[in-house]
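A.B. asks: prediction below, plus the sequence it came from.
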Amino acid sequence: MRIIKSFKLSAVTLALGSMTSTLWAMGEHTDTHMSSHQMRDMSDMQYLAKDVFTDSAQINHAEHAEHAEHAEHAEHAEYAVELLIASTEKHVHTADHRKEHGGQIYQSTEIDSRWLSNSDGEGLLKSELESRIGTDENKLFLKLHADKAESAKADYAAQAMYSRMISDFWDVQVGVRYRYDQKHSNDKSRYDAALGLHGLAPYFFETDAYLFVGQDNQVSFSLETERDILLTQKLITQPYLNMNVVFSDDSRYAQKTGLNDVWLGVETRYEISKKIMPFVDIAYHYEKGDKQTAWQTKTDSEADWWYGAGVRMKF
């Protein structure tokens, strides 16, 4: 572009120079024959040519200055972009915000112990422990359950589950369950593979749903769900549902298939702090019973209301 403009200016300059030379020659040749008025016109044309030369030089100088200014601005802009890119790359490589976005490792343990009694005066002690450790995306769950009826031996269950977040409110879990029942004379220990979901169902129901598959064709499903309803900031009532469904069981101490065990109740707790929470509990319990096998006699289904109190601790 600058070459074209320079070429045009050079052509204009040559043309004006030729015109001036011609005018000067004509002036010398006709000086004696021209009137004073004609001489003044010729002088004006000469001054005009001189002004054109001056304007051309000024335009050329201004264009050079403008190009120099644009080049300087472009150089500064390019340098600023390089600085910005270098600063961004440094920030990307050195900054680590994982702790601010769920990458930190945290641990939580909850212990729940309650004593219940039914209308016949029979007592039952139920204890649960749940501990979790990990990040928002990957966690390890440890669960322990112990049930001991009055004047009877206790049975225990423990689960170790790997939990992986699959959405904002749900984790898929896989692991193993160990069961120990002292009431059985044989096969006291049993192992089951476990697959389930842990998370927050619609309307804020905290839910744990598991499918268990074990030896002797034992296949069962368990569901635990609960929801907090705040009466005050410290007084909270919690409806809950715990149930077990047996799909098949060919073991020596087989349970009846179908809806085998249900706890449906309401717990009301007072939070002294977020670590200590005493509560009272009222629940309806249904149990279907056991099958008739060579190792046990058939039992009938039972249903009763249970009342009690307990304490929950978190740390």
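C.D. replies: Sure, I can see it.

A.B. asks: only C-alpha atoms for contact and neighbour calcs from this point on.
C.D. replies: Fine.

A.B. asks: Ile111 versus the residue lying closest to Ile236 once chain neighbours are set aside, what's the distance?
C.D. replies: Closest residue in space to Ile236, ignoring its immediate chain neighbours: Leu230 at 4.6 Å, by CA to CA, 6 or more residues apart in numbering. Remark: distance between Leu230 and Ile111 (CA to CA, to the nearest Å) = 21 Å.

A.B. asks: now Trp306
C.D. replies: 21 Å.

A.B. asks: this is the comparison structure:
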Amino acid sequence: MTMNACTNRMDVAFRNRVIRATGLVVLMLSASVVAKQQVSQDHSPAPSTAPAVGAMTSSQEKADHHPCGKSMHPHADDESSMEACPKPKMDMSSHAMHMQHAEDNPARPPTIGSLPKSDGAAPEPYSAYGVTLHMPSDPLLSKFMLNSLEYVRGDSGSSQAWEVKAWAGHNTNRLWVRTEGARSGGRLEEGDAELLWGHAVSPFWDVMLGARHDLGVGPTRNWAALGIQGLAPYQFDFEGTVYLGPSGRSALRVRTSQEWLFTQRLILEPELELNAYGRGDPRRMYAAGLADTALSLRLRYEFSRKFAPYVGFAWTRKWGGTARMARLEGSPVTDHQLLAGLRIWF
């Protein structure tokens, strides 16, 4: 009987456990069903109600509607139609205007301290140099340059001096005429004239070949001339010419100058010239070796590129045997000169 009682109690306990487990399963299933119903209600479309007149502002309409006229709801079903709608374009007008402004107004180059101050002097038009819009690539051009026509007041008296250069030709080959000299006391003291053919061997240098004829006191002399002229580094104008004459005579003339611009019109030009001879000529008052040097400064003001008055100062010196000849003749070896003149070209 005791065994039967134990068996009955075990059956009752087992049934109670089964009942509890069944109840838990039922509760879990009920909760799952309720949760699914709640989710389906949340995702169901809201009932459409007509808004009151004036209740929706223009900003709300823009926020609730896509530019293509479709709803902007994040869970809209028609995803393909949303993808088919083109994306709105970005307004690049302001950026384009900024870029255009940057192109129209490039950055200014750094200021270079060595450039002269501007005084309103604009570059001359091409027509001032004989260049027109309709002309061949290698035209026939010409130029006349009166580099100096000046009054000279020196230690030994006053005189008038000139220096002229003229050329005609094309870009590569030109015919040159060069002459210079001085007149004092109503007579020509010294001078020379040259007729040269110039050939450009580089953009800045010409080879010169021709003849020279001496003028002034003493017998006339004729020379064959061979030299170069052009623009050396650091903007130095340079002329160097070797002369050969009969009876073994030879000579060398070197001249260099540079322009220093205080403004676009006010220009200071220093110039150095030297003359040397391979053989002396007492009748022309020079000896062999370095004969003389001249250093001058001319300050000019260019009212135009073609017309510029100037004032200046020059220092001249005779050397060696030429200086001894000057002393014997009673002429000064060193001379200090004040200059005033004009510079013209056309």
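C.D. replies: Received the coordinates, thanks. Predicted model, so just to flag it, every value in this text is computed and none were measured.

A.B. asks: burial measure for the residue nearest to Ile236 of structure 1, as a count.
C.D. replies: Neighbour count of Leu230 of structure 1, defined by other CA atoms under 10 Å: 12.

A.B. asks: which position in structure 2 pairs with it?
C.D. replies: Correspondence of Leu230 of structure 1 to structure 2, assessed by TM-score structural alignment: Leu261.

A.B. asks: what of Glu89 of structure 1?
C.D. replies: Under the alignment (TM-score structural alignment), Glu89 of structure 1 pairs with no residue of structure 2.

A.B. asks: element containing Glu89 of structure 1, please.
C.D. replies: Using DSSP states H and E, Glu89 of structure 1 falls within helix 36-94.

A.B. asks: how near is the corresponding residue of structure 2 for Ile276 of structure 1 to Arg265 of structure 2?
C.D. replies: Under the alignment by TM-score structural alignment, Ile276 of structure 1 pairs with Phe307 in structure 2. Applying CA to CA, the value for Phe307 of structure 2 to Arg265 of structure 2 is 11 Å.

A.B. asks: the match of Leu230 of structure 1 and Leu268 touch, don't they?
C.D. replies: Yes: at 6.5 Å, Leu261 of structure 2 counts as touching Leu268 under the criterion of CA atoms under 8 Å.

A.B. asks: where do the helices of the stretch 201-315 of structure 1 begin and end?
C.D. replies: Along the stretch 201-315 of structure 1, no segments are classed as helices by DSSP state H, counting those that start in this stretch.

A.B. asks: should've said the stretch 1-150 of structure 2
C.D. replies: Under DSSP H, counting those that start in this stretch, the stretch 1-150 of structure 2 gives helices at 2-42, 58-64, 79-84, 93-104.

A.B. asks: got the contact list for stretch 20-31 of structure 2?
C.D. replies: Under the contact criterion CA atoms under 8 Å, 6 or more residues apart in numbering, stretch 20-31 of structure 2 has no outside partners.

A.B. asks: so where in structure 1 does it end up aligned?
C.D. replies: Going by TM-score structural alignment: stretch 20-31 of structure 2 matches no residues.

A.B. asks: what lines up with Gly181 of structure 2 in structure 1?
C.D. replies: Aligning on TM-score structural alignment places Gly181 of structure 2 opposite Ala146 in structure 1.

A.B. asks: quick check: nearest residue in space to its match, chain neighbours excluded?
C.D. replies: Among residues not flanking Ala146 of structure 1 along the chain, Tyr156 sits closest, at 4.6 Å (CA to CA, 6+ apart).

A.B. asks: the one you found -> structure 2?
C.D. replies: By TM-score structural alignment, Tyr156 of structure 1 lines up with Gly191.

A.B. asks: show me what whatever helix or strand the match of Gly181 of structure 2 lives in is packed up against.
C.D. replies: Here Ala146 of structure 1, judged by DSSP H and E, is contained in strand 138-149. Judged by 3 or more CA pairs under 8 Å, 6 or more residues apart in numbering; DSSP states H and E, strand 138-149 of structure 1 is in contact with strand 123-134, strand 155-165.

A.B. asks: with mean neighbour count and distance to Arg179 of structure 1 as extra columns, can I get those strands in CSV?
C.D. replies: Formatted as CSV, those follow (neighbours: other CA atoms under 10 Å; distance: least, CA to CA, whole Å):
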stretch, mean neighbour count, distance to Arg179 of structure 1
strand 123-134, 18, 14
strand 155-165, 19, 4
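
A.B. asks: which residues does Ala49 of structure 1 contact?
C.D. replies: Residues in contact with Ala49 of structure 1, defined by CA under 8 Å, 6+ apart, are Leu16, Thr20.
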